[in-house]
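>>> build me a structure from this.
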Amino acid sequence: MKKLMITAVAISALGAGVAMADGVVAPGDVKFEDGAVAMSLTGVPGDPSKASELMDRKFGNCIACHQISALDLPFPGEIGPPLDGAGSRWTEAQLRGIVSNAKMTFEDSMMPAFYKTEGYIRPGVAFTSKAPEGPLDPLLTAQQVEDVVAFLMTLKE
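Alright, predicted model coming up:
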């Protein structure tokens, strides 16, 4: 997994959080309003063509819990709701919030927070059973979150 490198000092506040000099909102600076994140985490549009890779087992592993008919990926899960029509059910800001940290919208969700690095009770290294050795990286980078959201927005009913 790519490491999210944030080394600059905060320069301005946005509706979604504090923008860093490289244009990326740090995981701890994301601002949720009723579970939604209004502004892009990167200021760069997401690329929906990257969804197949990001939603497969190597990155987000969304298919472990969700059926996504638009993707030809094996073994879709049935724990979470099907993502077909997600772009019609939720706004872009709501989807960004759900992907970043679903518990901000659905308190009892089993879905992992894909853009969070602190506040865990028993953290592990990504999808392994190993304990972390130092600071945690988010499961997805800010741009990967934007890519997933861009794809989900294409899923209309």
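>>> for the rest of this, base every contact and every neighbour count on C-alpha atoms.
Fine.
>>> residue ranges of the helices in this structure, please?
For the chain, the helices defined by DSSP state H occupy 51-54, 86-89, 92-101, 142-154.
>>> nearest to residue 36, of these?
Set against residue 36 and scored by CA to CA, the helices of the chain come closest in helix 92-101, at 4.2 Å.
>>> that closest one to helix 142-154, inter-axis angle?
Relative orientation of helix 92-101 and helix 142-154, computed by axes from the mean of the first three to the mean of the last three CA atoms, to 10 degrees: 130 degrees.
>>> same for helix 92-101, what does it pack against?
Using 3 or more CA pairs under 8 Å, 6 or more residues apart in numbering; DSSP states H and E, the elements in contact with helix 92-101 are helix 142-154.
>>> got the buried residues for the helix it packs on?
Buried positions in helix 142-154, judged by neighbour count with 16 or more other CA atoms under 10 Å: 142-153.
>>> now show me the structure for the sequence below, then we'll compare the two:
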Amino acid sequence: MRKLFVLCTAGMVMLPSVLAAETAPGDVVFGDLGAVEESLTGTAGNAEAGLEVATTRSLGNCLACHVAEGWAHMPLPGNIGPALTSVAHRYTEAELRGILINSKHMFEGTVMPSFYNVDDIIRPGDGYTGKAATSVEPLLSAQQIEDLLALLQTFDEPEEE
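Sure, this is the predicted structure:
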């Protein structure tokens, strides 16, 4: 009876970690056009946490290349990439997730970083040109990708015509 209790207790402790398992970068399934239908975490993203990722230079640093209504008040928003205001009207949730994970699947030749990719990474800069990255860790975690996705879905103002 005691063994049964120990086994049941161990199973209950392990169950939440099994249910909340993240999709590893190498296991992400991309659709034909780069969309990723399945959540990486099974947990909804948090737009507030996504804003922190997007505007923190050591994390996503999205504001270095993009301007968006959500962070227009912050210093030095970029203009290299497209404006992200109303991006949720231009792309589906699955397409946005795919772009965040590895934008190269949708936009060949883009300079946007692959935030949840560990394969075929080429680092920019003269000292690194043509050399594969040595890090095997993605730039962002699976939850940070889902948080950014939640943030982008709040940028839903339709574009003015």
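>>> superposed, what's their TM-score?
The TM-score (TM-score structural alignment, normalised by the length of the first structure) is 0.77; 133 aligned residues with a CA RMSD of 2.3 Å.
>>> hang on, the earlier thing: redo the helices of the first structure as a markdown table? Include distance to residue 33 of the first structure.
Listed next are the helices of the first structure as a markdown table, based on distance: least, CA to CA, whole Å:
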| stretch | distance to residue 33 of the first structure |
| --- | --- |
| helix 51-54 | 25 |
| helix 86-89 | 18 |
| helix 92-101 | 9 |
| helix 142-154 | 17 |
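>>> ok, which of the ones you listed comes nearest residue 25 of the first structure?
Here helix 142-154 is closest among the helices of the first structure (CA to CA), at 7.4 Å.
>>> okay, that closest one sits on what stretch of the second structure?
Taking TM-score structural alignment as the measure, the second structure aligns residues 142-154 with helix 142-154 of the first structure.
>>> and for stretch 77-90 of the first structure?
So stretch 77-90 of the first structure is aligned with residues 78-91, judged by TM-score structural alignment.
>>> need the contact partners of that stretch.
Residues from elsewhere that reach stretch 78-91 of the second structure, judged by CA atoms under 8 Å, 6 or more residues apart in numbering: 63-70, 96, 152-159.
>>> report the buried members of the residues you listed.
Buried among those (16+ other CA under 10 Å): 63-68, 70, 96, 152-153, 155-156.
>>> now, the most widely separated pair of these?
Greatest spatial distance among these (CA to CA): 64 and 156, at 20.8 Å.
>>> the nearest residue to residue 98 of the first structure once chain neighbours are set aside and residue 36 of the first structure, how far apart?
Sequence neighbours aside, residue 105 is the residue nearest to residue 98 of the first structure in space, at 6.5 Å (criterion: CA to CA, 6 or more residues apart in numbering). Taking CA to CA, to the nearest Å as the measure, residue 105 of the first structure and residue 36 of the first structure are separated by 8 Å.
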